[in-house]
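Trainee: build me a model from this:
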Amino acid sequence: MSANTPLFAEADTLYGRMKATCQQDWHDYTYHPFVQGLADGTLPETCFRHYLQQDYLFLIHFARAYSLAVYKADNLEEMRFASKSVDGILGEMTLHLDYCREWGLSEQDVISLPEARSNMAYTRYVLERGMAGDILDLYTALSPCAVGYAEIGFRLKNDPNTLREGNPYWKWIETYGGEEFQEGAKAQIEKLDQLATTRYNAGRMDSLAQTFREATRLEIGFWQMGLDCSF
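Mentor: The predicted structure is shown next:
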């Protein structure tokens, strides 16, 4: 691997090994028609607005999930890492509302929207895995989003076939393909490996891989919800 290769491309991390167990699902997630519509600018804007509103509601529960990680942590270092993630998400939510305004959506428009069933299914699954399992289970359930968006953003930003000029979604691509989000994904992968040093054994792989796969499938459902403008 070259020094410029993103960590999510490495196969020997726990993240890489879990991803390898669900390659078709991962492809269906990262190359979903919604994603491809972002890349070439053909995604209907009504679909994107629906996604933006649901994504804000999604972030509320992801902040709760990382708050749960503070509780599940065994030491101050783990607590600080999770707390920093909570702060990051809460800050991202403010930026998300600013971005929504650029799309003609007020804060009231966003918070008054009913939560879609696919949104509820995904976020409650992540919280359930965190409550039923340990912090490694929780971070595993979080990683298809926390790292997967970085993978998608990196690919779209660096793909010469991605439409840049005149693409209404280029700012979204730049955000998730940008250095800040890439660094956050790298930290998430490293945290999984760090947690695995004391919490992982070969007998856990099937369970962790199942959690990772189910979260990936729920990500597919989230994209489809955006594409269908469904509740």
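
Trainee: could you use CA atoms for every contact and neighbour count after this?
Mentor: Fine.

Trainee: what about the residue most central in space within the chain, which helix or strand?
Mentor: Centroid-nearest residue in the chain: Cys145, 1.7 Å away (criterion: CA atoms, centre = their mean). For Cys145, the host element (DSSP states H and E) is helix 135-146.

Trainee: next, the second sequence, to be compared with the first:
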Amino acid sequence: MPRWETDFGAEGGLFRRLRAAAGADWAGYTWHPFVRALSDGSLSLKGFQTYLIQDYLFLIHFARAKALAVVKGESIQAMRDKAAAVLAILDETKLHLKYCAEWGLSEADVIATPESAETVSYTRWVLDRGLHGDILDLEIALIPCTVGYGEVALRILADPARKVAGNVYQSWINTYGATDYQAMARAAAARIDALGESHGGEARFAKLAADFAEAARLEQRFWQQGLDAGGGIVGNG
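Mentor: From the prediction side, this is the model:
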């Protein structure tokens, strides 16, 4: 069994059950043509730049969602953890702008770009789930992003078609394949398992599974906008 099926969440836990229930939606997200193009280096530069800009705009709302998790937190420790996560994401936005600069995108370019329809639909949906639900509803909406990127990296690293030498996207692959990111993704999946136990995940499974699958579909559309902007897969860089 591949690592990405066993590294995140406990056997029989809520995260793995949600992942299994999502089926093709989850696979379509974590092994999307955009991801495969990162792996073999065939993604167009324009496609990657489009993704980077929208990912920055996404991060802003991701921070807002984590701030909402402070409000929804089930304990003082959970509130502290989520407050720390908000600060970490805000710091990440600065790093993201520096990374964008390495790809020919100035801070002014990034900030001046409007949010795409895909970014708006995804981020507002996440906030809506948090506003109208409890901490488990909110974290189910968020978890496909956090753990999904960890799985994406593991899939790429195991891909026989991966371009190892001279892949211009190796720095991106390294970020999500790194030990610290993988540990964070495992901890996030474990938290979903714990919240499932404490917040009646079994009784609510059908709704949680629907939300998890919807987040995976929104992630697919987020990838797809990069491919569309870049004219598809047109060659390395």
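
Trainee: shouldn't the residue nearest to the centre of the first structure be in contact with Ile220?
Mentor: No. Cys145 of the first structure is not in contact with Ile220 according to CA atoms under 8 Å; the separation is 10.7 Å.

Trainee: how close does Ala188 of the second structure sit to Trp125 of the second structure?
Mentor: 20 Å (CA to CA, to the nearest Å).

Trainee: which residues of the first structure fall in helices?
Mentor: 14-20, 23-30, 33-40, 45-72, 76-102, 107-111, 117-132, 135-146, 148-158, 170-177, 179-199, 205-228 (DSSP state H).

Trainee: so can I have JSON lines of those helices showing distance to Phe8 of the first structure?
Mentor: Converted to JSON lines, the helices of the first structure look like this (distance: least, CA to CA, whole Å):
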{"stretch": "helix 14-20", "distance to Phe8 of the first structure": "7"}
{"stretch": "helix 23-30", "distance to Phe8 of the first structure": "13"}
{"stretch": "helix 33-40", "distance to Phe8 of the first structure": "18"}
{"stretch": "helix 45-72", "distance to Phe8 of the first structure": "21"}
{"stretch": "helix 76-102", "distance to Phe8 of the first structure": "19"}
{"stretch": "helix 107-111", "distance to Phe8 of the first structure": "32"}
{"stretch": "helix 117-132", "distance to Phe8 of the first structure": "21"}
{"stretch": "helix 135-146", "distance to Phe8 of the first structure": "11"}
{"stretch": "helix 148-158", "distance to Phe8 of the first structure": "7"}
{"stretch": "helix 170-177", "distance to Phe8 of the first structure": "13"}
{"stretch": "helix 179-199", "distance to Phe8 of the first structure": "7"}
{"stretch": "helix 205-228", "distance to Phe8 of the first structure": "14"}
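
Trainee: and these, which is most packed in?
Mentor: Comparing those on average neighbours per residue, with mean count of other CA atoms under 10 Å, the densest one is helix 135-146 at a mean of 24.

Trainee: tell me the angle of that one relative to helix 179-199?
Mentor: For helix 135-146 of the first structure against helix 179-199, the angle by axes from the mean of the first three to the mean of the last three CA atoms, to 10 degrees is 160 degrees.
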